[in-house]
Every structure is written in C-alpha cells, then in structure tokens.
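**Student:** pasting a predicted model and its sequence here:
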Amino acid sequence: MTERKDELAANLARVEGRIAAACAAAGRPREDVTLIVVTKTYPASDVRILADLGVRQVAENRDQDAAPKAAECTDLPLSWHFVGQLQTNKVRSVVGYADVVQSVDRARLVTALSREAVRAGRELGCLIQVALDAGEQARGERGGVAPGGIGELADLVADAPGLRLGGLMTVAPLTGEYAGRQQAAFERLMDLSTSLRRAHPAATMVSAGMSADLEQAVAAGATHVRVGSAVLGVRPGLG
C-alpha cells in the first residue's frame, strides 16, 4: 500500500506540474482548472489513496463498476462524476452516487435523470456532451449531441426539476475534421460554451482534455480536465 501511495503521489505531482505549466503558458491562474481523476477499472483502495493525497473529484464511466466503489467510499470527501454513455435503465443507480453526469446527450435521458433526482431528493449537475464529429445534428459514435442540438437540450436540462445545467463536455474526436487536432476541437467547444452562456450564464463548466491532451484543453480554456492513466497508470489489461 505504501508503494502504491508513493507511485500515485509521484504521478499526481507530475500531472499537477503539467496543469500548472499549461495554465502559466495560457496566462491563466492555476485555480481556473480543476483536475478530475478518472478511476475507472481501479479499485476503491486507489480512490482512498487519492482522497488522502488531496484529490476531491473522481470520475467513472460504467455504473456496474462505479456503484459498488462509490458505496465503499461514502465516508470520503469526494464528488463523483459519471462520464460514460448512460443507458436510461442505469439512471436510478447513477443518481444514487453521482454528483455530476457529464454525458447528457438526449432528451429521454434528461427526463429519466430528472425523475430519479427528484425521487432521491438530490440536485444533479449535468453537462451536455458535445460530439464534434457528428456533423450538425446526429449523435456521435461515442455519444454526444451535435453542436446544433445543444441549445434545445440545454433548455430541457435547465427547466427539469432536480437538475442543474453545469456546462459542456467533449472527448477529442478520433475521426472527421478534428481528428488529430485536439486544440482546434477544444477551441470549438469554447465557442459553443460562449454561445450557451448567453442563454444560461451559470453554465460555466467546460470539461475537456485527458492524459494525452490536457495541455491543449487548458490552452483552449477548459475549466476541468479528466485524467486517468497519467495518474493511475496504464489500465489493467490494456498492456
């Protein structure tokens, strides 16, 4: 356990250094950017170590892994983010532990999240997941609403009982015009965020950037970066 704590502390310090350097290069204060550690596939024991090291925001992408892990960690001062594609039959479980769902991409999901948040007596933060590879209207391969659908979905979230519209999230596209152009993708997301805030001034959160491209996300203006492997190591089973 001591060895693992030392490893995570060193990795966390490296990531912290990268974020600080990226903020300095962009002329932004370090406190402008929040680190969310993606703990998917890693055990609750790692989450405990991270909390001990000062991490306060963690993310998961599969309810069947996240629910038992969150239940083991209810005594920790953590905010849980759900970042994966979310099926409506998992909504009741996710609402039980998640503070923010970053992958809201369709009206039916908004309705289900609202119903369960009200039932649980909770206020749930919601980010609209934007698929920058989806053209103007379709959903993206990895979930997400096309840029042209953001306004309508944002209005739905803002008006839904139990939900709070937090802002936008994206994953850098692997295909299409933004493939290999992460910073351009993140700059496009920032433009979309500016438009969203005209109608919803409190929706200031912009979640973008992961282990490989957090610098580009910070340069573009992201408020939150989601980092997994750079903190926890390469995922088990992924070589």
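**Tutor:** It's in. Numbering: from 1, shown residues only.
**Student:** make it CA atoms for all contacts and neighbour counts henceforth
**Tutor:** Noted.
**Student:** biggest helix in this structure, by residue count?
**Tutor:** helix 2-26 (DSSP state H).
**Student:** what's the next secondary structure element after that helix?
**Tutor:** strand 34-38 (DSSP states H and E).
**Student:** quick one: that next one to helix 2-26, angle?
**Tutor:** On the basis of axes from the mean of the first three to the mean of the last three C-alpha atoms, to 10 degrees, strand 34-38 is oriented at 140 degrees to helix 2-26.
**Student:** please list the residues outside the helix or strand just after strand 34-38 that contact it.
**Tutor:** Going down the chain from strand 34-38, the next helix or strand is helix 44-52, by DSSP H and E. For helix 44-52, contacts defined as C-alpha atoms under 8 Å, 6 or more residues apart in numbering pick out Lys5, Leu8, Thr39, Lys69, Ala70, Glu72, Cys73, Leu76, Pro77, Leu78.
**Student:** one more structure, for comparison:
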Amino acid sequence: MTDLTANRQQVLNKIKNICRDCERSEDSITLLAVSKMQSAEVVRAMHATGQIQFAENYLQEALSKQNELKDLPIEWHFIGQIQRNKTRDIAAYFSWVHGVDRLIIAQRLSQHRQVDHQADLHNSHNVTEPLNICIQVNIDREESKGGCLPEELPELVTAISALPNLALRGVMVIPEAGHVDAFSRTRVLFEAVRANHANPAQWDTLSMGMSGDFAEAIAQGATLIRVGTALFGSRSASAL
C-alpha cells in the first residue's frame, strides 16, 4: 500500500509553504481527500493519518464505503454531477455538495434534507443540520463540463439562498487544463458575490485546486482544495 502518512504530510508541508509565501494562515485551507475508486480499507487508513474530510464522485460507491466506515467520524462531500433521482440519498448521506449548478437540483436537495435519519443509515451525520452547498461554475465555458456560466451565478445565489435546509457556502470550479488564470477570475467572481451577499460571513468557501495545481489555487484565494492523486497515488483497478 502507498505510504499514505508520508503522502499526506508532504501535501500538508506544501500547503504550509505556499501559505507562508502568500502570507496566509495554513488553517485557512481545508484539505479534501478525493477518495473515488479507493477502497474502504484505504479510506480507513487515510483517516488514521488524521484526515477527516473525504469526497466521492459516484453515489453507489460512496454509500457502500459509508456503510463500511460508519464507525468513523468522517465528513463526506459529494463532488460529482448530480442527477435528479440521486438527490434524496445525497441530501441524506452527505455534509457537503460541491456540484450544484441548477436551481432544480438545489430545490430537491432542500426538500430531501428533511428526510428523517434512521439509526441504521449509512453515516452518522445529523440531517437536521443544513446541507452545505457550493455552486459549480463553468469558469472556462467548456461544453464538456457542468456548471453555471459566470454571469448566471448572482441570480442562482439569490434563488438558492432563499431555500430552507441548505447553507450556501461558495463556489467550486474545475478549470480547463493549464488555465491557471481561471483561479484569479473565479476569485473576482467570488468576491463580487460576497460584496452583495445578504450573509457575507457564510459565503466563505472557494473550492478550487487539485493535485496538479493547488499551489496556484491557494495563491489566488482557494479555501478548500480537492486532492486525490497526491494523497493516494495513481488510481488503478486494484484500488476498487
């Protein structure tokens, strides 16, 4: 098995150094471990290194892992594309959702967040708490990616902010490869929304940056980075 402790410490050290250079506190960065295609055993081992926040892209895979790991105090994030028929389970079993890009999805998540959480469900999260939401923005206007267009963000923020059972926290982007300037454009967009937000203190999450570019993302204000390969190593079929 990959040396997960060493990998995580290397990532944390890099975050520390980047924050020092940017004159930011390393505590201002949340490290989210992207554990898709990793086994429950590997997730358990990574949790033992001190990692608490984990992200999954595929619902059925995530639910299976949550069932195996329900003894652990893990904060689960969903970062994949969301189909309407998946919103009930996503609302019930996750603390965060990073891929909301349509009002109808937010409305369904809000509705289903009211589902009673029985003792034998997969995780221990209390669903009476609001579901934390980040709106996905298609910052580079790629046809192959989800996300609202930048100019659509203010209207979507206003509409989602009015929904019960949700806590709208910020934005998430997946820039086109090599477009590191997308991080600065996203920050401008994020700050513009904050300036007009009814509750600016809650609008606090800039989810951007992955294994290959989180240094640039942090330099441009990222508060949450989504890291898979740098923590777990390259994914393979053996990780399933």
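**Tutor:** The structure has been received and is ready for your questions. Since the structure is predicted, the reported quantities are computational estimates derived from the model, not experimental observations.
**Student:** give me the TM-score for these two chains.
**Tutor:** With the length set by TM-score structural alignment, normalised by the length of structure 1, the two chains reach a TM-score of 0.89; 224 aligned residues with a C-alpha RMSD of 1.5 Å.
**Student:** list the buried residues for the longest helix of structure 1?
**Tutor:** For helix 2-26 of structure 1, the neighbour count (16 or more other C-alpha atoms under 10 Å) marks Lys5, Leu8, Ala9, Asn11, Leu12, Val15, Ile19, Ala20, Ala21, Ala22, Cys23 as buried.
**Student:** please apply the same query to stretch 178-192 of structure 2.
**Tutor:** In stretch 178-192 of structure 2, counting by 16+ other C-alpha under 10 Å, buried: Val180, Ala182, Phe183, Ser184, Thr186, Arg187, Leu189, Phe190, Glu191.
**Student:** these into CSV, with extra columns for secondary structure?
**Tutor:** Converted to CSV, the buried residues of stretch 178-192 of structure 2 look like this (DSSP: H, G, I helix; E, B strand; the rest coil):
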residue, secondary structure
Val180, coil
Ala182, helix
Phe183, helix
Ser184, helix
Thr186, helix
Arg187, helix
Leu189, helix
Phe190, helix
Glu191, helix
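**Student:** pull the contacting residues for the residue mapped onto Val173 of structure 2 from structure 1.
**Tutor:** Aligned counterpart of Val173 of structure 2 in structure 1: Thr170 (TM-score structural alignment). Thr170 of structure 1 makes contact with Gln129, Val130, Ala131, Leu132, Gly144, Phe186, Leu189, Ser207, Ala208 under the criterion C-alpha under 8 Å, 6+ apart.
**Student:** any idea how far Thr170 of structure 1 is from Gly144 of structure 1?
**Tutor:** 8 Å (C-alpha to C-alpha, to the nearest Å).
**Student:** over to Gln183 of structure 1?
**Tutor:** Using C-alpha to C-alpha, we find Gln183 of structure 1 at a distance of 19 Å from Gly144 of structure 1.
**Student:** doesn't Ala55 of structure 2 belong to a strand?
**Tutor:** Yes - in this structure, Ala55 of structure 2 lies within a strand as judged by three-state DSSP.
**Student:** tell me the two of the contacts of Thr170 of structure 1 that are most distant?
**Tutor:** The most widely separated members of the contacts of Thr170 of structure 1 are Gly144 and Phe186, with 14.6 Å between them, by C-alpha to C-alpha.
**Student:** about what we covered before: joint contacts of Thr170 and Gly144 of structure 1?
**Tutor:** Counting by C-alpha under 8 Å, 6+ apart, the residues touching both Thr170 of structure 1 and Gly144 are Gln129, Val130, Ala131.
**Student:** filter those down to the ones in strands?
**Tutor:** Gln129, Val130 (DSSP state E).
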